[in-house]
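# Sequence first, predicted model second:
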Amino acid sequence: MFKDKNIVVGICACSPAIKTLDLIGQLRERGAEVDVIMTPNSVNFVSPLMVQREAKRPVQIEAFELPKMYDPNHKSLSQKADLLILAPVSANTLGKAANGIADNLLATTIMSTKAPIIAAMHINP
């Protein structure tokens, strides 16, 4: 189903962020290539190293950090994504996207991708 598809998973600073590891594993089992973007505060909920181990790719956190290695065929994650999954997505990140605030890599990717977006919202009642 997801064979040869590139799925970008966005992780926000929400308590169920650790469960995204299961999602990444399931997507990879179904043949997807998974890239992950974490918001700067999401690292307080799940370790980027754990996410990287599950995704088998470097995790992106900051928009202006130096690349881990240079790829001359580089395409931005927003361009190469076949699907963008925001799981969990915070109300803060959705609000930023709705109001055009691009202050982190995930918010910028949400606004610039042409791929379909699935948002799994997490709000405490």
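Here it is on my side, so go on. Given the structure is predicted, the values throughout are model-derived calculations rather than measurements.

# okay, CA-based contacts and neighbour counts for the rest of this
Noted.

# Show residues contacting the host helix or strand of residue 24.
Using DSSP states H and E, residue 24 sits within helix 20-29. Residues outside helix 20-29 that contact it (CA atoms under 8 Å, 6 or more residues apart in numbering): 2, 9, 11, 33-34, 50-51, 54-55, 87-88.

# also this one, for the comparison:
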Amino acid sequence: MKFFGKNSAMQINGKNYSGNNIAIVDSQVYIDGELVDNLDKEQKIEVTVLDNVDKIISDKSINIRGNVTGSIEAKSNVNCDRVNGNVVAGNNINCDDISGNATAGNNINCDDIGGNATANKINK
């Protein structure tokens, strides 16, 4: 998972992290290119975005509390508040509002989508 933004803030498995670029690679947390933490490889990684994220790229599901100023790409599910860019999810998107396009492999549940929406089932 990679998170890009200025002064981004998030929780990873309940612990707070902040920085401009935050990445989780092989159960290790990197902030602005420096290794800062090792996660338990057996534990499921849970991420909650708290603030100031411009772009997210994830090979797992992602839960977002707060707004994303850019786009989100996830291979599984995206649960979010407001996204000012596009959202692409392999399975499902559950959100408040998306300013751009929304594309999901299965379902989209969203209050408002500013662009195009593509999925097997779309609920507004």
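Looks like it came in fine. All figures in this text were calculated on a predicted structure; none of them were measured in a lab.

# Fetch the TM-score of the aligned pair.
After superposition, the two chains reach a TM-score of 0.30 (TM-score structural alignment, normalised by the length of the second structure), with 62 aligned residues with a CA RMSD of 4.2 Å.

# Look at residue 70 of the second structure and give its secondary structure.
For residue 70 of the second structure, the reduced secondary structure class is strand; criterion used: DSSP: H, G, I helix; E, B strand; the rest coil.

# just checking, residue 121 of the second structure touches residue 103?
No: in terms of CA atoms under 8 Å, residue 121 of the second structure does not count as a neighbour of residue 103; the distance is 10.7 Å.

# Any chance you could list residues touching both of those two?
Shared contacts of residue 121 of the second structure and residue 103, defined by CA under 8 Å, 6+ apart, are absent.

# Between these two, which is the more surrounded one?
residue 103 (22 against 13; other CA atoms under 10 Å).

# which residues touch that one?
The contact partners of residue 103 of the second structure, taken as CA under 8 Å, 6+ apart, are 87-89, 117-119.

# Which members of those are classed as buried?
For the contacts of residue 103 of the second structure, a burial check counting by 16 or more other CA atoms under 10 Å picks out 87-89, 117, 119.

# quick one: which of the contacts of residue 103 of the second structure sit in strands?
For the contacts of residue 103 of the second structure, the ones inside strands are 87-89, 117-118, with DSSP state E as the criterion.

# And these, which two are furthest apart?
Maximum pairwise distance in those, criterion CA to CA, is 11.7 Å, between 89 and 117.

# And residue 21 of the second structure, how close does it get to residue 37 of the second structure?
Residue 21 of the second structure is 14 Å from residue 37 of the second structure, where distance means CA to CA, to the nearest Å.

# Neighbour count for these two, which is higher?
Neighbours per residue, other CA under 10 Å: of residue 21 of the second structure and residue 37, the larger number sits with residue 21, 21 against 13.

# name the element the more buried one belongs to?
Secondary structure assigned from DSSP H and E places residue 21 of the second structure in strand 15-25.

# what's in contact with that strand?
Surrounding strand 15-25 of the second structure, the residues in contact under the criterion CA under 8 Å, 6+ apart are 1-11, 29-33.

# Repeat the analysis, applying 10 Å as the threshold.
Residues outside strand 15-25 of the second structure that contact it (CA atoms under 10 Å, 6 or more residues apart in numbering): 1-12, 29-39, 45, 47-58.

# Give the buried residues for it.
17-24.

# can you tell me the helix or strand for residue 120 of the first structure?
When elements are defined using DSSP H and E, residue 120 of the first structure is found to belong to strand 117-121.

# same for that strand, what does it pack against?
Secondary-structure packing of strand 117-121 of the first structure (3 or more CA pairs under 10 Å, 6 or more residues apart in numbering; DSSP states H and E): strand 6-11, strand 83-89, helix 91-98.

# tell me the angle of it relative to strand 83-89?
Between strand 117-121 of the first structure and strand 83-89, the angle comes out at 10 degrees (axes from the mean of the first three to the mean of the last three CA atoms, to 10 degrees).
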